[in-house]
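Enquirer: sequence and computational prediction follow.
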Amino acid sequence: MSEMRSLSKSAEAWLHGKNPRTWSRAHFSTKHKSDLLLNNNSECFNKIILEARDKPILTMLEIIRRKVMTRLVSMREAAEKYPGPLCPRIQKKLSEIVNQSNNVWQVYAGNEKYEVNCGLGNKYVVDLLNSSCSCRKWDFSGIPRKHAISCMQLLAVSPETYVNTCYIVTTQLNIYSHLINPVKGPIQWEHAKDMEPILPPMIRTPLGRPKQTRRKEVDEARKSGPKLNKTGQQANYTKCGKTGHNKRTCKGIFGGTQMANQSSSLQILNQATSMDNTASQPFLSQQSSNLLANFRAKLPFKRNNPLGQ
């Protein structure tokens, strides 16, 4: 806790408000043979029900039932193929610990208790009768460590006999010995006669677009980082290539001022046609025709002719 305080006082104060049995291995209970600080069981369960959790109640239960039924069969068949008395991962971990137990010295104290010296003043008390060690790793995990294995080698006893029974193959076979019976399809189900029909719940559709992602906690890491707002950012309209406006307020040939440019062209054309045609009739008619041709070229596609021609 002193090291935690030197790193962050707020984190040290937050941990003080939590029960040490939930986050510190030194305070774990030795009843449950596990020294993990992870929630792998919850993560595995969430992954299994990912396909079924958004389905109706009967469909969801059928998917979960089928997954559990097939998993029991696969785990039982895998346990039957284990060669040794222990599960393969536990056997591999135990073999690595046996190789580390050659650099310790043990002294017998009687009543199956030993004092194990690891050098530099590190001494541990091993009790083979109660399957306990002062380092508490054997008590937490159920797998003997190098201090206890050195004492077992002194007695010429196999370390596999001191491993907790939850890691034995026979225990695994007993766990997966039961099965879930197959079920007929919904069409072949018998209908309950003396029971009122169960109506579906009322569905209330909230406002807005439905959220597809899971709500994350405040201290949970985000893949894309925190979401930023657009306050203080400058808009950029890609068609005209200028900043400070969008499509609705564009001052170029696109967007809001296009009709203003068209109206100015109409005014020029009306002025040209309202002038006296007696003196310069050929010139004005040619000028008006040019203005009309330019105006039609600027009109958007499939737009009605404002002159009615």
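Expert: Perfect, I can see it now.
Enquirer: every contact and neighbour count from this point should use C-alpha atoms.
Expert: Fine.
Enquirer: which residues touch Leu291?
Expert: Ser265, Leu269 (CA atoms under 8 Å, 6 or more residues apart in numbering).
Enquirer: could you check how far it is from Leu284?
Expert: 10 Å (CA to CA, to the nearest Å).
Enquirer: go on, Asn102?
Expert: 112 Å.
Enquirer: ok, these two, which is more surrounded?
Expert: Each of Asn102 and Leu284 had its neighbours counted (other CA atoms under 10 Å), and the higher figure belongs to Leu284 (18 against 13).
Enquirer: buried sites along whatever helix or strand the more buried one lives in?
Expert: In the assignment (DSSP states H and E), Leu284 maps to helix 281-298. For helix 281-298, a neighbour-count test (16 or more other CA atoms under 10 Å) marks Leu284, Ser288, Leu291, Leu292, Phe295 as buried.
Enquirer: and those residues, which is closest to Ser2?
Expert: Phe295 (81.3 Å; CA to CA).
Enquirer: comparison target, given below:
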Amino acid sequence: MNQLRTHEEKVSSWRHEYSLNCLELYYDFLKIAQFYVVEANGDDGFEVPVGQDKYIVKLEMRRCTCRMWDIFGIPCTHGIRALQYLKRDPLREIHWWYTKKAYLLTYHHKIQPVPSEKFWTVDPAHAMYPPNMMSQVGRPRVKRIR
């Protein structure tokens, strides 16, 4: 109960809409993305060359060939650069599960306190007894176990 309460209080104290770890990762990606160049195909597809490699970004599907956007739910460096090329805010493309609302939904259900055994009432109709002893199937062991 205490752990759920402390987590909920911690989430309620966030100043931003997204979690702190999510924003840290996003800002790290944002710093790296500043050095990339974007080549657009005129539709929602973009190509971001990085050294010898070329990454394909599809904004409509929120996907990149590096698969970081799929795994983390946060736009990867290539996706951020493509969104900046279209003058869209990459922060709005972060998945909803990092939002304050999603975290608060996690801790929404509370565990109710339970009284100690002293206050429990035992109904004889619900009493449990051990099962009856039965002989095991098969021939009994002849040699003793040393």
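Expert: The structure has been received and is ready for your questions. Here the structure is a predicted model, which is why all the values come from computation and not from measurement.
Enquirer: what span of the first structure is stretch 101-113 of the second structure aligned with?
Expert: The counterpart of stretch 101-113 of the second structure in the first structure, using TM-score structural alignment, spans residues 170-182.
Enquirer: what about the helices in the second structure?
Expert: For the second structure, the helices defined by DSSP state H occupy 2-12, 20-33, 68-72, 77-85, 100-106.
Enquirer: list the contacts for the most centrally placed residue in the second structure?
Expert: Against the mean C-alpha coordinate of the second structure, by CA atoms, centre = their mean, the closest residue is Trp97 at 6.9 Å. Shown in contact with Trp97 of the second structure (CA under 8 Å, 6+ apart): Tyr103.
Enquirer: try 10 Å this time
Expert: Applying CA atoms under 10 Å, 6 or more residues apart in numbering, we find Trp97 of the second structure in contact with Tyr18, Ser19, Gly73, Tyr103.
Enquirer: ok, those residues in the first structure: which stay?
Expert: On the basis of both residues aligned by TM-score structural alignment, their matches' CA atoms under 10 Å, what survives of the contacts of Trp97 of the second structure in the first structure is Tyr18, Ser19, Gly73, Tyr103.
Enquirer: before we move on, the earlier item: list just the nearest of the buried residues of helix 281-298 of the first structure to Met152 of the first structure.
Expert: Nearest to Met152 of the first structure out of the buried residues of helix 281-298 of the first structure is Phe295 (CA to CA; 101.5 Å).
Enquirer: correct me if wrong: the closest one contacts Gln258.
Expert: No - the pair Phe295 of the first structure / Gln258 is not scored as a contact, 11.9 Å apart, by CA atoms under 10 Å.
Enquirer: what's in contact with stretch 149-158 of the first structure?
Expert: Against stretch 149-158 of the first structure from outside (CA under 10 Å, 6+ apart): 94, 97-108, 112-116, 126-128, 143-144, 146, 148, 159-162.
Enquirer: of the contacts of Trp97 of the second structure - the most surrounded one?
Expert: Of the contacts of Trp97 of the second structure, with other CA under 10 Å as the count, Tyr18 tops at 21 neighbours.
Enquirer: what does that residue correspond to in the first structure?
Expert: So Tyr18 of the second structure corresponds to Leu86, using TM-score structural alignment.
Enquirer: list the contacts of that match.
Expert: By CA under 10 Å, 6+ apart, the neighbours of Leu86 of the first structure are 79, 92, 94, 160-161, 163-172.
Enquirer: of these, grab the buried ones for ChimeraX.
Expert: Selection of buried members from the contacts of Leu86 of the first structure for ChimeraX, criterion 16+ other CA under 10 Å:
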select :79,94,160,163,164,167,168,169,172
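Enquirer: picking up where we left off before, identify the residues contacting the match of stretch 101-113 of the second structure?
Expert: Applying CA under 10 Å, 6+ apart, the set of residues contacting stretch 170-182 of the first structure is 65-66, 68-80, 85-87, 165-166, 169.
Enquirer: quick one: the residue nearest to the centre of the second structure from Trp120 of the second structure, how far?
Expert: For Trp97 of the second structure relative to Trp120 of the second structure (CA to CA), the value is 41 Å.
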